[in-house]
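1. The sequence isn't on hand, but the structure is:
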């Protein structure tokens, strides 16, 4: 059985990030837990092949890179999703990367959004609904079964829109209702929200044999982003990450890791001498730097723990 922390701890992490007391079965990690032990528990069993880029190309890697600037004709790269009252960052970050890569590899001709709602309901082997999921299996599902088009809550430009409304991810001054994770298990309904779309016609696919993981060396991740577009990344979410506003984030000494989290990484750079990864979160644009963030590439406690990607069938 795959071991993935978000399946066990997600309710506590999302609904009670500021709390000091958690239900016994949802207790987060202790501060003293070593990172190598954390990685043992939170990294899913690897089912995808590992793609390796030619290391001779390392000299081509620039000091900074932003996929939004590299592919300005692909607006999905700069869009921020919202997991709402369903803990589905694993699904939202996956379909966001898939959407970006459709646009990038079609040279801007296919500006489609891949549906997180369809992935949540129809990937039986990768989803426990609003209590987490397995991103490696999600990429495999895209290749073998396909995922229909569809955007965020209320979006009518696609087959199946995300069913969970935006909420407040503990941002002071927000007028949105506070997020509270639901234990929903979306069902697989092979029908579009509107009769204007046909489910089978709206299916998108990953290219056969194209779903993969990346090794965790910086150069391999950078070459992948430069070559194929943003990637899906697995990180540890710390309690003080909810308070992030700007700059290069690294966990405070007195914080603790709560849960596994999945984000989209769109680039990298250096700020005030600190190398960072540039990422897009799924807590809507009120959070962080309009939904984006930078995390240190030097601090081991916030390192990327797994990277996933794939290529679209155009």
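-> Yep, it's here. Note that the structure is predicted; figures quoted are calculated from it, not measured. Residues are numbered from 1 along each chain as shown.

2. For the rest of this, base every contact and every neighbour count on C-alpha atoms.
-> Noted.

3. For the residue nearest to residue 127 when sequence neighbours are not counted, give me its contacts.
-> Once flanking residues are discounted, residue 127 sits nearest to residue 133: 4.3 Å by Cα to Cα, 6 or more residues apart in numbering. The neighbours of residue 133, taking Cα atoms under 8 Å, 6 or more residues apart in numbering as the test, are 6, 7, 88, 90, 91, 126, 127.

4. quick one: which of the residues you listed is nearest residue 255?
-> Nearest to residue 255 out of these is residue 6 (Cα to Cα; 18.2 Å).

5. part of a helix, is that closest one?
-> Yes - secondary structure assignment places residue 6 in a helix (DSSP: H, G, I helix; E, B strand; the rest coil).

6. Can you name the residues that contact residue 301?
-> 35, 236, 250, 251.

7. If you rank those residues by neighbours, which is first?
-> residue 236 (24 neighbours; other Cα atoms under 10 Å).

8. ok, that one - contacts?
-> So residue 236 contacts 257, 258, 259, 260, 261, 301, 302 (Cα under 8 Å, 6+ apart).

9. Tell me the spacing between the last one and residue 251.
-> When Cα to Cα, to the nearest Å is applied, the distance between residue 302 and residue 251 equals 7 Å.

10. And for the first one?
-> Spatial separation of residue 257 from residue 251 under the definition Cα to Cα is 9 Å.

11. Can you give me the neighbour number for residue 66?
-> Residue 66, neighbours per other Cα under 10 Å, totals 20.

12. same thing with residue 300?
-> 12.

13. Spatially nearest residue to it (excluding sequence neighbours)?
-> Per Cα to Cα, 6+ apart, closest to residue 300 is residue 35, 7.6 Å.

14. and here's the other structure:
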């Protein structure tokens, strides 16, 4: 293995390299008992996700205590309460310490949409733990979490208010390999930091066990954000965000779009390049071609927001009016894409043409889950004539953007879970252009202190990033930003 790959593996930054916090290990086989046959598949899936990455002898067994299902369009949301049994582990090659059989009480939420399952929530805790309320207990210890040497809970990494760049200092990546234990007062400080996070982002947890689990996830995420920070070559700052209490798997499952890397999509004709050199900087926000930042919610619908943002800009440039268009129409009525489970811009353009246009946000509002299609051609306010692929040359992309309008692109979302501000420039092995999983909108470009950037409109609300925007290094093919660029055509 190449030395840099070994380093990234040790840092836990390669996909699948970092285990979930508090992941117990014990021997056993999969099993389940159910009150209703309808719960069989979601329970099987929840157990599979819980046991992911474990050897056969380390897998837990599951028994559903109770469950309920809610219907939404063509989807079903299963809420399961279950006990997980982890038999004794006495094998020194698997367990560092001998452990007795452990029983956990778990809550799972599994979404079944278009025949595909997604795990939206997993919370587990000891069955015999006394429940004292939904708040965070004073003595919520996290002694199992380790920070690298030189990393302090007082670091600006943990600040919730926008940090001051000149006061931010981060250790180099070498201390990140150290396994020093936590300082004695770390638990107290982390509880305080986590409580600030809970207050800032209005988090509520149903049980003490869930709160403890989320705080453990939060602390491990701060370590991961520190590692990402140390290896970033740009000016970006990573730390506490509204996604800091989600595991990497949860974040990817809920907010990202795996179809972008799994399916090639429909080929579009190649757009003619702009012969002129691009101006040194450009920003369509200041020229009235970009609507306000939207929020896709707990739904992998970024593809729809990327496309509507592009069509909004195209319509503005051709017709002179800026309309906020309906993403929900695409979720409900695009029968090729998969709503909250992901989609492709190329399919969405085709759906708009087939349907006969897009309604506005006011007429067809966003709900963030699949519903029955209620598109009305009489209410369509915008149409498109065609769609085109754009050059992968970033200078040509900049020229096209300045002349023609905002561009739909897809990127690898590495590090975005913890992005706060600045220009992101991850190492290429960490942010491979072949692993793109998030669709966004290029709205401009420029330079900050001689660092070239793309200005990117995201769809995670204004309480993420720089008021909803992401800034990515320009000119290096960072995170595959140039791989899947496209636009609608309005004549």
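-> Noted; the coordinates are in hand. Owing to the predicted nature of the structure, the values given are computational and were not obtained by experimental measurement.

15. circling back to that earlier point, when you filter the contacts of residue 133 of structure 1 down to buried only, what's left?
-> 6, 7, 88, 90, 91, 126, 127 (16 or more other Cα atoms under 10 Å).

16. what do we get in structure 2 for the fifth one?
-> Pairing criterion TM-score structural alignment: the partner of residue 91 of structure 1 within structure 2 is identified as residue 304.

17. these two touch, right, that match and residue 349?
-> No - in this structure, residue 304 of structure 2 is not within contact of residue 349 by Cα atoms under 8 Å, at 9.6 Å.

18. so how far is residue 151 of structure 1 from residue 113 of structure 1?
-> The value you get for residue 113 of structure 1 to residue 151 of structure 1, if Cα to Cα is used, is 6 Å.

19. Can you check which residues contact both of those two?
-> By Cα under 8 Å, 6+ apart, the residues touching both residue 113 of structure 1 and residue 151 are residue 158.

20. helix, strand or coil for the counterpart of residue 444 of structure 2 in structure 1?
-> In structure 1, residue 444 of structure 2 lines up with residue 267, judged by TM-score structural alignment. Three-state call for residue 267 of structure 1 (three-state DSSP): strand.

21. repeat for residue 69 of structure 2
-> At residue 69 of structure 2, secondary structure determined by three-state DSSP is strand.

22. Could you do residue 484 of structure 2 as well?
-> coil.

23. Can you report how many residues neighbour it?
-> Neighbour number of residue 484 of structure 2 under other Cα under 10 Å is 22.

24. Give the residues shared as contacts by residue 257 and residue 251 of structure 1.
-> In contact with both residue 257 of structure 1 and residue 251: residue 238, using Cα under 8 Å, 6+ apart.

25. how many neighbours does residue 237 of structure 1 have?
-> Neighbour tally, residue 237 of structure 1, other Cα under 10 Å: 19.

26. how near is residue 253 of structure 2 to residue 120 of structure 2?
-> 7 Å.

27. again, but for residue 450 of structure 2
-> 41 Å.

28. Same question for residue 103 of structure 2.
-> For residue 103 of structure 2 relative to residue 120 of structure 2 (Cα to Cα), the value is 22 Å.

29. cool, residue 479 of structure 2 as well?
-> Residue 479 of structure 2 is 26 Å from residue 120 of structure 2, by Cα to Cα.

30. what do you get for residue 262 of structure 2?
-> Taken as Cα to Cα, the span from residue 262 of structure 2 to residue 120 of structure 2 is 21 Å.

31. More neighbours: which of these two?
-> Ranked by neighbour count (other Cα under 10 Å), residue 262 of structure 2 and residue 120 place residue 120 first, with 19 against 12.

32. contacting residues around the residue nearest to the more buried one when sequence neighbours are not counted?
-> Closest residue to residue 120 of structure 2 apart from its sequence neighbours, by Cα to Cα, 6+ apart: residue 109 at 5.4 Å. Taking Cα under 8 Å, 6+ apart, we find residue 109 of structure 2 in contact with 77, 78, 79, 80, 119, 120, 121, 122.

33. Quick check: closest non-adjacent residue to the fourth one.
-> Okay, so that is residue 80 of structure 2. residue 67 (4.4 Å).

34. Please report the number of neighbouring residues for the one you found.
-> So residue 67 of structure 2, with other Cα under 10 Å, has 19 neighbours.

35. Residue 274 of structure 1 too?
-> Using other Cα under 10 Å, residue 274 of structure 1 has 14 other residues around it.

36. now it: how far from residue 289 of structure 1?
-> 18 Å.

37. Same question for residue 141 of structure 1.
-> Distance from residue 141 of structure 1 to residue 289 of structure 1, counting by Cα to Cα: 32 Å.

38. Which one's more surrounded, these two?
-> residue 141 (21 against 15).

39. Structure 2: which residue goes with that one?
-> Using TM-score structural alignment, residue 141 of structure 1 pairs with residue 351 in structure 2.

40. Ignoring the adjacent residues along the chain, who's closest to that match?
-> Excluding the flanking residues, the one nearest residue 351 of structure 2 by Cα to Cα, 6+ apart is residue 334, at 5.4 Å.

41. The one you found is in contact with residue 345, isn't it?
-> No - if you go by Cα under 8 Å, residue 334 of structure 2 and residue 345 don't touch, sitting 10.9 Å apart.

42. any chance you could map the strands in the stretch 151-300 of structure 1?
-> 203-204, 212-214, 231-238, 248-249, 257-271, 274-280, 292-296 (DSSP state E, counting those that start in this stretch).

43. To residue 160 of structure 1, which of these lies closest?
-> strand 203-204 (10.7 Å).

44. Off-centre distance for the closest one?
-> Here strand 203-204 of structure 1 shows a centroid-to-chain-centroid distance of 20 Å under the convention Cα atoms, centre = their mean, to the nearest Å.

45. related to what we said a few turns ago, with distance to residue 65 of structure 1 added, can I get the contacts of residue 301 of structure 1 in a markdown table?
-> Shown next, in a markdown table, are the contacts of residue 301 of structure 1 (distance: Cα to Cα, whole Å):
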| residue | distance to residue 65 of structure 1 |
| --- | --- |
| 35 | 28 |
| 236 | 23 |
| 250 | 20 |
| 251 | 24 |
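
46. Could you identify the most distant pair in those residues?
-> 35 and 250, at 14.1 Å, using Cα to Cα across the contacts of residue 301 of structure 1.
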